[in-house]
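K.L.:
sequence and predicted structure are below.
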Amino acid sequence: MADSARYRLEELTPVVAALHKSGYFEKHELKVLVETMHDFECKIKSTTLKKEDWKRYIDHQLKVEQLRKIRQATRRIKKLGEDEGRLARKGIERHIHFLYSRAVHKFKGATELWEDWIDFCQSSRSYKRLSKVIHEALSYNPGCTSLRLKATEWELEHNENPTTARVLFQDGLRKVKGNAAKILWIHYFQMELQYVHKLKSRQEALGISLSGEGDDEGDEGSNAEETAVREVLGGALAKLVLRNALSAFPVDLSMRRALLSVLNRHTIESAEGLEEIICCELKEKLGKMPEAWDVVAQHYYAKALGQKPWTQALKEATLAFEEGLHHAPHVVDYYVDFLLQQLNGQEQGKGDPSMNSGCSKDDSQQEMLKLQLRNICKQACKEGSCSDSVVLCWLDLERELGTLEETAGACALACRLRPLVPQTWMRHLSVETQLSQGTNSRFVKLEQVCLDALRHLLESPAVWRACMDVMLECGVVFKPVQELMIQLAMRGVQSSEMGELMGEFVSIVGRMDGIDCARSFFRKITASALSLHASFYKGVIKMEEEEVVSNTDAKRRKRISSLYEAAVLKAGQEDIELWVDYARFEYRNGGNYGHLLWRAEKAGHSAVDLDRLWQKGIR
């Protein structure tokens, strides 16, 4: 191993000598450099060689070359003979190429090494070597898309050889499948559009025009050539690539979206015809997919917005969405999202101000959008072809634009359509609460809505919170709701939020119907409950403690102690603060609080944590 490393370094002796003689590096610097290179050479000869070892070696040499270039620009370098001067200037660069060659032949499938080598060839202007590297990289990795794209970019941008670039694309499309082929088709199409743009720019710069008229009879060959060029300029090759790409992926929506995006970035005369091909494909072959119509509508809108007033661009998008509704009813979700974006001003500022009379939408346009949204959502909800977001959007618009009675009717329909969505019931409860003020018939309706909401969503904290707010505002506890709370307790309460709500509900019963009713209700819950969270007991204890403030009766203190005892037995192992609160209560009332802290420690809680919480409470 050491002999092999020494042999490799001996080959670099002329380079090291030239670097020293020319003044790029001092003698001691070269000594350190050679020792470091020796260590790297020994490392890459080991049996546990990894790609990272090569990368570290190459990175080291790249830094050395970078330092050489800096010193060349900042130092006075000695002029040497032609051969020695070339060695000093190019020796490290050649060694880096040699390292890349050794690395990629050791790890032929390491595409990142090949790509790094290609990038280095470009940065060092080693163009002859670059062509060989690209050919070799593709021969070992024919299915690597990134390598092939680098190769085609090189041929098109540097060599100005679109024919070879096309051959590379076509060869890649024969050898790869799936997403890799999709990427190649998209870039192939983009290349053809770029080629058309370059040809047109060249003709404009040279003042060439293709009239298509021959002056003599012998101009037939020239006319044929002009016709071919005219077809290319008209996008014939791009159109052919586009049709083949669409045929290769007949039902791929993401590819069609990407192709439209490519077209939007290129302004050529034939783009409109190519866009229409893609849009027709989306409508005919993917017409059952709602997202396809969204792509079409968004494209029409973006295209029109740069040329026409905003209202006209909106109309074109609307027509596309309306057409899509006949093929796929769930297009309405995308339709509503699009209009909401317009309403929220996310698309402002894209049009021509001179054509749009200012990009910001005035009040009449905002009102028009809201009415349009309202009608679309209403129709979709009546047909039952809508998502939860469309239903909620409709309810919000009805609340803003309609009367309370109209909104209540909409909420009732929404609750029938989406009985398991908490937000629909919460909106319904809010509207019915407003309508019930001073009206007995509506008060009965409000109670029924509460019951219906809880029957459908008995375990929803949001619905329980809304119903409790309703009862607080009305100043009455609905008795059937208490029965539903007992049913919930029978299922077992595991969450802290639900336990806290149950405790609050018991407090509401005490506030509305008296403390005795609340205690009776509490006993019913604990008697039927499968399991109860500690937060439930905390809520009830808080209610009892507030009652003690006005009347320090021993029986009530005993009742609170029994509540704490039940709570620690049920949830003492999970909740350390419950023990500390219990101990503080006994401490304030002259009880045996030390015994409780001892029990808490036996239940598995840290004595340090108990002492910290206790001292915090005492302070």
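P.N.:
That came through, no problem.
K.L.:
every contact and neighbour count from this point should use C-alpha atoms.
P.N.:
Fine.
K.L.:
chain center to stretch 541-549: distance?
P.N.:
Centroid displacement of stretch 541-549 relative to its chain, using Cα atoms, centre = their mean, to the nearest Å, is 49 Å.
K.L.:
is Gly287 in a helix, a strand, or coil?
P.N.:
Classification of Gly287 into helix, strand or coil gives coil, according to DSSP: H, G, I helix; E, B strand; the rest coil.
K.L.:
leaving out the residues flanking it, which one is nearest to it?
P.N.:
Nearest non-adjacent residue to Gly287, counting by Cα to Cα, 6 or more residues apart in numbering: His327, 6.2 Å away.
K.L.:
could I get the buried residue list for stretch 143-155?
P.N.:
Of all the residues in stretch 143-155, those buried under the rule 16 or more other Cα atoms under 10 Å are 143-145, 147-149, 151-155.
K.L.:
and stretch 29-45, by the same measure?
P.N.:
Neighbour count says stretch 29-45 has 30, 33-34, 37-38, 40-41, 43-44 buried, by 16+ other Cα under 10 Å.
K.L.:
returning to that earlier point: let's see which of the buried residues of stretch 143-155 end up in helices.
P.N.:
Secondary structure from DSSP state H places 145, 147-149, 151-153 of the buried residues of stretch 143-155 in helices.
K.L.:
want to compare, so here's the second one:
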Amino acid sequence: MAEVVEHRVEEMLPELEQMSRVGLFTKEETGQILTKRKVYEYKLRRKQKKKEDFLHYIQYETNLLALVRKRRERTGYSFKKVEIDNNIVVRIHRLYKLVLYRFPEDVKLWLSYIAFAKQLKAKDLVSRQYTKMLQVHDKKPELWLSAAKWEFEENNNPDNARGLLQRALRFNQTSQTLWQEYYRMELMYAEKMRKRRSVLDLETEGESDPVLSGGVAFIVFQQALEAIPDNAGFVIQFLPICLLFDFTSKQEQDICALLAEKFSDNPLAWDALARRHLARKSTSKNDAREDERKFHEVYGEAIGVVTSGEVWKLYINACLDLIQKAGKQSLQEKRLERALLVFEEARDVGHLTPDLYAKWTDLLQKTGSLTEALEVCCAALEVHPGDITLWEKKLSLMITVGKDLNMIQDTLDGARKNIPKKDSWPLVRMVLEHSIASNAAEDTVKLLEKSMIDPSPVSQPAKELYLEFEYLQHGMQHARKVFSRICEYKPVSEDVYRSYVSMEMAQPKPKMKLVRAAYEEAVREHGALSPNLWLDYIKFESCGLEGRLEAVGNIHFRAVKALDGEHNQDFIRRYTLMQTGCP
């Protein structure tokens, strides 16, 4: 092993001597480079080869090459590149080949080497490495696409790109992405050739050429359908690609005819057929209006053919997209009116889902039609009484339009009968916030009292809000009574105990006996899982004139006994830091 390393070191000496002689590095620096390389070379001679050793060596040599180039720029010395720069590059190539030979399964290594070759602008090397990588990783379509894209866009070699994609499809025949990108590449090639012929004034001669007209791309499309048959989504994905080019109108018609004939019962097919009219670049306002008319016409035909609710959902979402894209106010109002008509038609045939009802409500709210929005919400809940989002929207609208608090409370009661009580907190909170804002203290207390006996997801935040409400409204005396009442309804969250303690401690003369009782109740209920609670209890007894330092040891003992596992270790660590004065 030593003989091989020494031989490698001897081969480096002329290179390092040249670095020193031409003034790029000092003798001390070249000595450090030699020492570093020697360490790396010994690591590479281990019996158990490690990928990290190769990568560290490669990174070191790459950084050294960058430093050499920077110092050349600074000193203006551009000679001896063969003896210095090229030797470093050759060493990096050798290291990459060694690591790839031992770890060919690592895709990142291949891509790293290819990126290095691209930096050197070594196009032949990039092609060779792509080929070698794909021999090992032939089942990864994304790598084939990366190679083909480089060949077509950077190496300007469409034949190589086409060959790569054809080979890729032999290994990955059912890859939808490969077929789509192959189709795109053939159209891009046809466009490039058409532009070239346009420059040479040969447009007329090229019109009948199958390559220039996109015929080859259409053959790819047909082969794709043979490889992946009866897949409407797959066929639809070719349509946006086709619409990117101005010479593919015939192909667009053929794809649309196929969708209409073979997938007439598929809502997604009709959505694609309709939206293609909106994807065109209109040259005038009349063309844009005509395209939009055709869009609605296609969907009008679709809802007559497809009886499922999915087609209505797609139609409504497309109409909402149109509203978002409308620039002028007049156009937006026109599209809004049409969307509302579509919502009504979908409702009449019974194909509005809760989600679509919610979108209808939102649309009416944006236009300021709050009363109509509330009517829609009420109608929606007759059909979908178990949807919590619709109940939330109804309550919000009732509050906005100024409905009576009793009506709002009745609506909340109706909602809680139709949805699981454990999910009703957003509704309860909304009504409570409105009740508090309306200064309806009696109604607020009634609802809070009722919520305390609900499941935990409702009762826990309700108890905390109840305590805070009484403290702010009537002061500490009432808060103490409410806290005592809350403690009767277990479980009580840790946050409730903390809120009560902070209220007591904020008083001019806090009642320490009550604070200790609250801490005792809290650790009894949450002490097994909360190191923070025990630490706060200890801090309380350790600070101030009212604290009892003699109780700290007992609290610590109880905490260690109550906490298990990680909580125990966390408590001991943080208690030790607290004792030493660390935060």
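P.N.:
Arrived safely. Quick caveat, the model's predicted, so the values are computed rather than measured.
K.L.:
now for Thr526 of structure 1: which residues touch it?
P.N.:
Applying Cα atoms under 8 Å, 6 or more residues apart in numbering, we find Thr526 of structure 1 in contact with 489, 532.
K.L.:
now whatever helix or strand it lives in, how far from the centre of its chain.
P.N.:
With secondary structure defined by DSSP states H and E, Thr526 of structure 1 is part of helix 515-528. Taking the mean of its C-alpha atoms, helix 515-528 of structure 1 sits 49 Å from the chain's own mean (Cα atoms, centre = their mean).
K.L.:
check stretch 502-522 of structure 1 too.
P.N.:
Distance, stretch centre to chain centre, for stretch 502-522 of structure 1: 47 Å (Cα atoms, centre = their mean).
K.L.:
equivalent analysis for stretch 300-313 of structure 1, please.
P.N.:
Between the centre of stretch 300-313 of structure 1 and the centre of its chain there are 28 Å (Cα atoms, centre = their mean).
K.L.:
and if you look at stretch 87-105 of structure 2?
P.N.:
In this view, stretch 87-105 of structure 2 has its centroid 36 Å away from the chain centroid, taken as Cα atoms, centre = their mean.
K.L.:
in what helix or strand does the counterpart of Lys192 of structure 2 in structure 1 lie?
P.N.:
Structural alignment (TM-score structural alignment) places Lys192 of structure 2 against Lys198 in structure 1. Here Lys198 of structure 1 sits within helix 178-206, counting by DSSP H and E.
K.L.:
what is the equivalent residue in structure 1 for Gln180 of structure 2?
P.N.:
In structure 1, the residue equivalent to Gln180 of structure 2 is Ile186, according to TM-score structural alignment.
K.L.:
tally of neighbours for its match?
P.N.:
Neighbours of Ile186 of structure 1 under the rule other Cα atoms under 10 Å: 20.
K.L.:
thought it was touching Ala258?
P.N.:
Yes: with contact defined as Cα atoms under 8 Å, Ile186 of structure 1 reaches Ala258; the gap is 7.2 Å.
K.L.:
OK, contacts around His97 of structure 1?
P.N.:
Trp117.
K.L.:
element containing it?
P.N.:
helix 82-106.
K.L.:
any buried residues in that helix, and which?
P.N.:
By neighbour count with 16+ other Cα under 10 Å, helix 82-106 of structure 1 contains the buried residues 84-85, 87-89, 91-93, 95-97, 99-101, 103-104.
K.L.:
give the next helix or strand downstream of that helix.
P.N.:
For helix 82-106 of structure 1, the succeeding helix or strand toward the C-terminus, using DSSP H and E, is helix 111-123.
K.L.:
which elements pack onto that following helix?
P.N.:
Contacts defined by 3 or more Cα pairs under 8 Å, 6 or more residues apart in numbering; DSSP states H and E place helix 111-123 of structure 1 against helix 82-106, helix 127-140, helix 145-153.
K.L.:
and it, which residues are buried?
P.N.:
For helix 111-123 of structure 1, burial by neighbour count (16+ other Cα under 10 Å) applies to 111, 113-115, 117-118, 120-121.
K.L.:
ok, these vs Asp363 of structure 1, which is closest?
P.N.:
Distances from Asp363 of structure 1 to the buried residues of helix 111-123 of structure 1, taken as Cα to Cα, are shortest for Glu115 (55.8 Å).
K.L.:
before we move on, back to that, quick check: the residue nearest to Gly287 of structure 1 touching Lys288?
P.N.:
Yes: here His327 of structure 1 reaches Lys288: they are 5.9 Å apart, a contact under Cα under 8 Å.
K.L.:
and the helix holding Lys198 of structure 1 with helix 145-153, angle?
P.N.:
Helix 178-206 of structure 1 runs at 20 degrees relative to helix 145-153, counting by axes from the mean of the first three to the mean of the last three Cα atoms, to 10 degrees.
K.L.:
show me what helix 178-206 of structure 1 is packed against.
P.N.:
Applying 3+ Cα pairs under 8 Å, 6+ apart, one finds that helix 178-206 of structure 1 makes contact with helix 145-153, helix 162-175, helix 220-233, helix 236-248, helix 253-264.
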